[in-house]
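Q: The following comprises the amino acid sequence and a computationally predicted model.
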Amino acid sequence: MTTKIKALIVDDEPLARKGLAVRLQEFENIELVGECQNGLEAVSTIPQLRPDLVFLDIQMPGLNGFQVINKLRELQQPIPIIVFVTAYDTYAIKAFDIHALDYVLKPIDEKRLKASIQKVTDVFGQNSEGEQKVKLAKLVAEYTGDDCEDILQRLASGEAIDNKRYPSILAIKDGSEVTRVEVDDIQWIDAAGDYMCVHASDGTHIMRRTMKELEEELDPRKFVRAHRSAIVNIKYVTKMVSHVSGEYHLVLSNDTELKVSRSHRDKVKEMIRI
């Protein structure tokens, strides 16, 4: 007798859970052991039931699908084989084909579900299962603070997702003192000779670093080079103004104006969604 694969459904939509549960009855090697209506419930249920397979919705309130997996990793719990469930077909195809993970789309297509179950059956109990989990962990490990829909959109557009973790604190040394500045509080940075002026909510700090070094240390999703000698935190930009001369300026929430050079204009526009 073939060992049955214990499956769990995690989805915040009752009709989606019911529909998938009915379809899974058609597969003799799948045993549905439970259902969860949100990510928090999944985090507590998965260690208890120890399913072999989880059909995991991505877009859920509270904890999204990525965050569920990362929470299990934090708790040092075994991660089952994951089949993501999503309504975003373009995003899913790009995201999960790239990372060699499986997925099913809402509404569930019978042929697609059958192919997914076959894939799970093929890797179940084999070494390739471990490989799938490693790739899964790489996909979600860095994204707990991001909106999952934004992640999928960026993958769908072909944008490279940088897995680098950026520091939340910038340590600024001044003689024998070191000042710790929250990166999110930095409004903009400009060059003054061999020094950098870091303008933050609590005032201006001087540090001896190059613009290139600082740029590499700051999250490019939050900070953008406005011109050769200035980096700005998009969070503090209130508007972008074009002048008769053809020049563009950024206006920050504290009324500071920063010139945008021609070579950096397109990137700045993209960042502030113009």
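A: Perfect, thanks for sending it.

Q: Going by C-alpha atoms from here, please, whenever you check contacts or count neighbours.
A: Fine.

Q: Would you map the helices across the stretch 51-200 of the chain?
A: According to DSSP state H, counting those that start in this stretch, the stretch 51-200 of the chain carries its helices in the segments 65-74, 89-98, 110-123, 127-140, 148-156.

Q: Go through those and pick out the most buried.
A: For the helices of the stretch 51-200 of the chain, the largest average neighbour count (mean count of other C-alpha atoms under 10 Å) is found in helix 65-74, namely a mean of 21.

Q: which residues are contacting that helix?
A: Residues from elsewhere that reach helix 65-74 (C-alpha atoms under 8 Å, 6 or more residues apart in numbering): 39-40, 42-43, 56-59, 78-79, 84, 137, 140-141, 143-144, 148.

Q: Next up, a structure to set beside the first:
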Amino acid sequence: MDRSVREHAIERAERQAQARLRTIIVDDEPLARRGLVLRLAEHADVDVVGQYGDGAAAIAAVHTQRPDLMFLDVQMPGVDGFEALRHIPAAEMPLVVFVTAYDHYAIRAFEASATDYLLKPVDEGRLAQALARVRYARSQRDASGHCAHLLGLLGELSGREPLGLDEALRPDAIEQLRSDNKLAVRDGNRTVRIDLGSIRWIDAAGDYMCIHTDGETLILRGTMRELEKQLDPQRFPRIHRSTIVNAKRVVELRPHTNGEGYIRLDCGQELKLSRTHREKVALLI
């Protein structure tokens, strides 16, 4: 084979591989999963790399499989679809198509905030339309913007809008931190005093942030820079443009390519250490 022809063939194969959609399906109903797999088999660019029956498995799968797309059932026992989203770091969030039997009020929220939604039982025509939207979204994708939409959806369906940090953080927050090692945050109409030691990591997407603690995940509207002002950078270093970590919760550091790395927390969560923040290694080991 002529070298130029061979090179073009390789480039074409690489483009095709890059265009494929690594997909996971998360639904507690085996028949629903099987039906969706059969329908997706009609779409040559979709590779189903995993099927899972609950939100906890979905969280782990997103980390290990690094899917491009997740079909996510909203209503599942235990960790449901919304709770699963709260525990997926922004940097790992795939495109999400909700699979739901929710009413029309919630569907309007899906239309505004999700890549797409599918009503059960899944219609082949609507699935094709959803995949077309997914392909377009991936070609235009701003990962932070996508995550911000999802977090906004969580706020809308929870019945309260996330507060801005200027509202959420008490004016005496710095003094509070110095006196009793707690961060006071208003969540809706309540004030939550978070033990700093219970914070695992904080990640951001667009105008929203998630504070992941041992007990729950709080969603706030604001920027990483605003929250950084309230935290000791020696204890809570920024390891990525969208991630702050509690250094005491780090149990393992693993180098990756191009100066990047991964850190593992004592809860099992892995987070990326970006090249621009690799000087923070000294704080993590």
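A: Structure received. Fair warning: this is a prediction, and the values are worked out from it, not measured in the lab.

Q: now the helices of the stretch 51-200 of the first structure as a markdown table including distance to Pro167 of the first structure?
A: Shown next, in a markdown table, are the helices of the stretch 51-200 of the first structure (distance: least, C-alpha to C-alpha, whole Å):
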| stretch | distance to Pro167 of the first structure |
| --- | --- |
| helix 65-74 | 20 |
| helix 89-98 | 26 |
| helix 110-123 | 38 |
| helix 127-140 | 19 |
| helix 148-156 | 20 |
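
Q: Which parts of the stretch 101-250 of the second structure are strands?
A: With DSSP state E, counting those that start in this stretch, the ranges of strands along the stretch 101-250 of the second structure come out as 116-119, 182-187, 190-195, 199-205, 208-213, 217-221, 238-240, 243-245, 250-255.

Q: residues contacting the alignment partner in the second structure of Gln37 of the first structure?
A: Alignment note (TM-score structural alignment): Gln37 of the first structure maps to Gly53 of the second structure. Shown in contact with Gly53 of the second structure (C-alpha under 8 Å, 6+ apart): Val26, Asp27, Asp28, Glu29, Pro30.

Q: List the contacts of the nearest residue to Leu63 of the first structure once chain neighbours are set aside.
A: Of all residues not flanking Leu63 of the first structure in the chain, Gly39 sits nearest, at 4.8 Å (C-alpha to C-alpha, 6 or more residues apart in numbering). Gly39 of the first structure makes contacts with Val10, Met60, Pro61, Gly62, Leu63, Asn64, Gly65, Gln67, Val68, as judged by C-alpha under 8 Å, 6+ apart.

Q: 10 Å instead?
A: Gly39 of the first structure makes contacts with 10-12, 45, 56-69, 71, as judged by C-alpha atoms under 10 Å, 6 or more residues apart in numbering.

Q: And it, how far from Val140 of the first structure?
A: 14 Å (C-alpha to C-alpha, to the nearest Å).

Q: likewise Phe27 of the first structure?
A: Phe27 of the first structure is 29 Å from Val140 of the first structure, by C-alpha to C-alpha.

Q: can you check Asn38 of the first structure too?
A: Separation of Asn38 of the first structure from Val140 of the first structure (C-alpha to C-alpha) stands at 18 Å.

Q: can you check Asp11 of the first structure too?
A: Counting by C-alpha to C-alpha, the gap between Asp11 of the first structure and Val140 of the first structure amounts to 18 Å.

Q: My guess is Ala95 of the first structure contacts Glu149. True?
A: No: using C-alpha atoms under 10 Å as the test, Ala95 of the first structure is too far from Glu149 to be in contact (11.0 Å).

Q: between the two, what contacts are shared?
A: Common neighbours of Ala95 of the first structure and Glu149 (C-alpha under 10 Å, 6+ apart) are Leu155.

Q: What lines up with Lys71 of the first structure in the second structure?
A: Lys71 of the first structure maps onto His87 in the second structure, by TM-score structural alignment.

Q: mind listing what the equivalent of Leu101 of the first structure over in the second structure touches?
A: With TM-score structural alignment as the criterion, Leu101 of the first structure lines up with Thr115 in the second structure. Contacts for Thr115 of the second structure were tallied using C-alpha under 10 Å, 6+ apart; they are 69, 95-98, 130-131, 133-134, 136-138, 146, 149-150.

Q: hmm, try it at 7 Å
A: Leu95, Val96, Val97, Arg133, Val134 (C-alpha atoms under 7 Å, 6 or more residues apart in numbering).
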